[in-house]
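Enquirer: This is the structure alone, sequence omitted:
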């Protein structure tokens, strides 16, 4: 027994109170309650020994994903690309980059996933192309104000000689968002034109007011749908349309350095009151005339119609850093997209009242439009949540972590991360997992400058660590060279020595390991129908400063975010716990949930 004297709630701890989300009795379309696993191909598994993950590597690990119990796989970009931004600079949307394999390799992987009852979602990058795309090459060769340039955002400069950028927008990667072309004979009195790139100068923005751009991407959708993909995760979904006239903006675009997906703000220490406002905002939304313009919804209505031509409930997933949540919900109205990542949830700190607020606001906004809430805690653009939650202030979201920065508490962070994951997976809706989180991987916080590859590290002259730390190749075998990432010891980013204890083969079949905890959670979630259930707060902790507790169907979920143990009712049946649960030795044991632990009870 613990020497700490917890306070026993006066109410039945499993009695539900206020209903937040009504749920349904049966599952509907697969994407409404799916658990989807993000594969970052270059870091997942290496099939040819060159140190870079590839599509055959993904195929070789499909059994791992099937054993884990996920419903679908989302692959980050694998298209032909010069890899200036890890494939988010696409040169050909209809082919696989040789770095990752071939179209035949993709087809084999897709068939293998489908054979294991897993769907496949692929990334689509419509805001910009690579500067090596055939369209941009044609634009550079063509005259100013030509049809070839009309597909992109080219403008004459300001000032008498046109030598000032068309507006004051800044690139998300640092520096101006405009690059001027080299002089040519037919430039005219204002000299060479400028082109817009919200990200790297090698990623020119497309002009989505142009009908040819819209038609091209509808054909790209059909190309992959015809091959059998089940959906698309849409990069920078809120950024395609810019405000008319491209007005100056005095604000600052604060995002994860280098994030070509729109990215999270560098830090969420904005003017957000502790506990979060009632709309659930955390400061995670991107503002400015380059984001969340009403015209984007016309694009997604058209795409929705394309997907409707195909059977199998194909889906569109919005990567849109938009707040408030009521504004984000506009992307998942019935005739638009199907899911939108809940970044307000991801960016909420380890704070019980704030988490209850964002959960309630999420259901309120999405229920209004009949859409599922799509939960997420980590991805390839943010510091992994075991490290975020192990920071001295878990509400801060740095743009990567340097070795010289204050270091997260690895043990505390993992304990909280497991608790946060069970809190998330118990809730109705869909959920996304980022590769390696099922192993408990922390951020790699000691990468030297000479190995970093994120363009934001270079464009900010090293001021931002960037996203490399969450993209380190996975450890599959504790004793193998490169921890079994491939047939050799080569890995495109170095792995920390600590990865040996997180390796997959060190966790398979080990009771209480992070992998087995995730696997048990997904199995229980499916068996209990939690993904399409309802959510009601438990009366006993409805206003607790330390506990988030709710009931979903026949399961009560209790997360202890405080410092004192939480007493469970005598004889409570614990279905699952993120960590050890304390118990006395009485005839009818009374369990205690320690700090930073989540339990699922039979309710």
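Expert: That came through fine. Keep in mind it's a predicted model, so treat the numbers as computed, not measured.
Enquirer: from here on, contacts and neighbour counts on C-alpha atoms
Expert: OK.
Enquirer: Where do the strands of the stretch 1-150 of the chain begin and end?
Expert: Using DSSP state E, counting those that start in this stretch, the strands of the stretch 1-150 of the chain run over 16-21, 35-39, 72-75, 79-80, 92-96, 119-124.
Enquirer: Which among the ones you listed is found nearest to residue 376?
Expert: Closest of the strands of the stretch 1-150 of the chain to residue 376 is strand 35-39, at 9.9 Å (criterion: CA to CA).
Enquirer: about what we covered before: with mean neighbour count and distance to residue 182 added, can I get the strands of the stretch 1-150 of the chain in CSV?
Expert: Shown next, in CSV, are the strands of the stretch 1-150 of the chain (neighbours: other CA atoms under 10 Å; distance: least, CA to CA, whole Å):
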stretch, mean neighbour count, distance to residue 182
strand 16-21, 17, 57
strand 35-39, 24, 39
strand 72-75, 23, 37
strand 79-80, 24, 26
strand 92-96, 18, 25
strand 119-124, 23, 30
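Enquirer: Use this one as the comparison:
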């Protein structure tokens, strides 16, 4: 396989350690793709009901094409009672009427393909909705029946069976077990359960966990994969990919089951402590006997074989909150999944040494198994990085922000977000963008509590703000009702007044806008081959307290995370910068130079 790194730079710059070697060999599309997450209910509304839908997505495909992304990932749009915004699936083979029809999906998919973009859809295999036909059949069947075997039902503890089967807690707060009603009716026969069973739900009580030791469950989901592959989708993002197998016996666990997708403890000590482990750990891993069990890998080997039977390099992407990174890399071994989100990178604080550490550790782990490293800064489960990086402590990871919480510095947050994004897009591998980050959107940090809908807010009795703030409908037109989200101006969550200045239409063509920065970055990234390049640290900045400095092919990426300007190397062409630069690189700014 031909390699391209390291090579002699066109102008001498002192190079340090090479941590990743690039390649010009033929490669699958997903190895260096930039993939854009669409959260359907908040992207664009086609019918005016205030909720985004698939026709709305179709209407904005040219925005994504002009931005320059390679693929689109859609969060769930399946039939669902929407107790958890569609992550409670009642029918995996149909579109919820809230979002449109299967015909609408086919039109959207064809439109994306016509524009050269691939489409990845979300798959939620850890649990179903309690309205799924299988769970309704389980409720109507007797203990020990095949219908109940599809889920994790257990007898309770204690003399009357009125204590949960173990002490596990839900990620959304509260117990992870719910007891059935005192009597049930089986199909054809009435019976009373002398001691009603309990069912497991790692998330909301409306999301019962499936039992993945059952062959019927495995067969069903392989059929679901084929249903969407036959329609032409290019891959699947797998929700809670590390949670489908539980430890034998479901043992008690005394640890804390934190909702890592926005942990509220703000504990980033590992990310910023100079003595932090070299494996890049930031505390972003779910722990306990309900996560990251070895049995999940057998499932993904089976799925890999399903996708391999189709043309076009279809891919599987793991949402696995797993640390250390060497453990996460097991999900992307050659016969399993193709990508795994790098949450260790996402949860690293605004700290140069910590970022260098997690970047190097990511390449070590993934290169060992021949997988690309996948970079991400925001998604639908975390506070947007334009807000996170503007908080008084840029290392905290709150699960949402209340109006009564310390508020972010909006200008600082945007400046750092642009710098962080340009640094991320300069790294070899694949990158994920969350809808609206190309506009520099901040979190809605002053949402009234009465409009919140995230189950995590309610299951914690209001202690957590929840994830609604990053899910607010996008602004498309500055002077339109609802900022052009839909034809009526209705929006399922209120938008902050600040969204007018972030609207897409006022950013198009403005060379200083965040949209044009992203568009230029993706264009340059593709032209320079940065996605399949290599990474070598610059020796002059190898241990600099506030600088991340690297060379990728013929491009030098310099990020100044400190407060003091940094001298730029003389005689180098500025390709792109996240903010104004002259002979020095200002604080909280990233620049790409021709090396």
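Expert: Arrived safely. As the structure is a computational prediction, the values presented were derived from the model and not from experiment.
Enquirer: Residue 412 of structure 1 is nearest to which of the strands of the stretch 1-150 of structure 1?
Expert: For the strands of the stretch 1-150 of structure 1, the distance to residue 412 of structure 1 is smallest for strand 35-39, at 24.3 Å, taking CA to CA.
Enquirer: Could you give the residue range in structure 2 aligned to the closest one?
Expert: Under TM-score structural alignment, strand 35-39 of structure 1 corresponds to residues 34-38 of structure 2.
Enquirer: can you give me how far that stretch is from the chain middle?
Expert: Distance of stretch 34-38 of structure 2 from the chain centroid (CA atoms, centre = their mean, to the nearest Å) equals 10 Å.
Enquirer: quick revisit: tabulate the strands of the stretch 1-150 of structure 1 (a markdown table), appending distance to residue 602 of structure 1.
Expert: Shown next, in a markdown table, are the strands of the stretch 1-150 of structure 1 (distance: least, CA to CA, whole Å):
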| stretch | distance to residue 602 of structure 1 |
| --- | --- |
| strand 16-21 | 13 |
| strand 35-39 | 22 |
| strand 72-75 | 27 |
| strand 79-80 | 46 |
| strand 92-96 | 47 |
| strand 119-124 | 30 |
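Enquirer: Which one of those strands lies nearest to residue 141 of structure 1?
Expert: When these are compared by CA to CA, strand 92-96 sits nearest residue 141 of structure 1, at 18.7 Å.
Enquirer: Need the contact partners of that closest one.
Expert: 78-81, 102-103, 106, 133, 220, 223-224 (CA atoms under 8 Å, 6 or more residues apart in numbering).
Enquirer: Could you do stretch 327-341 of structure 1 as well?
Expert: With CA under 8 Å, 6+ apart as the criterion, stretch 327-341 of structure 1 contacts 31-32, 297, 300-304, 315-320, 322, 365-366, 369-376.
Enquirer: sorry, back to before: so which of the strands of the stretch 1-150 of structure 1 is nearest residue 592 of structure 1?
Expert: Per CA to CA, nearest to residue 592 of structure 1 of these: strand 16-21, 19.9 Å.
Enquirer: follow-up on the earlier one: from the contacts of stretch 327-341 of structure 1, which land in strands?
Expert: Of those, the ones assigned to strands by DSSP state E are 315-318, 374-376.
Enquirer: if we take those, which one ends up nearest to residue 245 of structure 1?
Expert: Closest approach to residue 245 of structure 1 among these (CA to CA): residue 318, at 25.6 Å.
Enquirer: ok, now which ones touch that closest one?
Expert: By CA under 8 Å, 6+ apart, the neighbours of residue 318 of structure 1 are 233-238, 331, 337, 339-341.
Enquirer: TSV please, covering these and showing neighbour count, secondary structure and distance to residue 410 of structure 1.
Expert: TSV is the format used below for these (neighbours: other CA atoms under 10 Å; DSSP: H, G, I helix; E, B strand; the rest coil; distance: CA to CA, whole Å):
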residue	neighbour count	secondary structure	distance to residue 410 of structure 1
233	24	strand	31
234	21	strand	33
235	25	coil	31
236	23	coil	32
237	28	coil	34
238	27	coil	34
331	30	helix	37
337	24	coil	37
339	26	strand	32
340	28	strand	30
341	23	strand	26
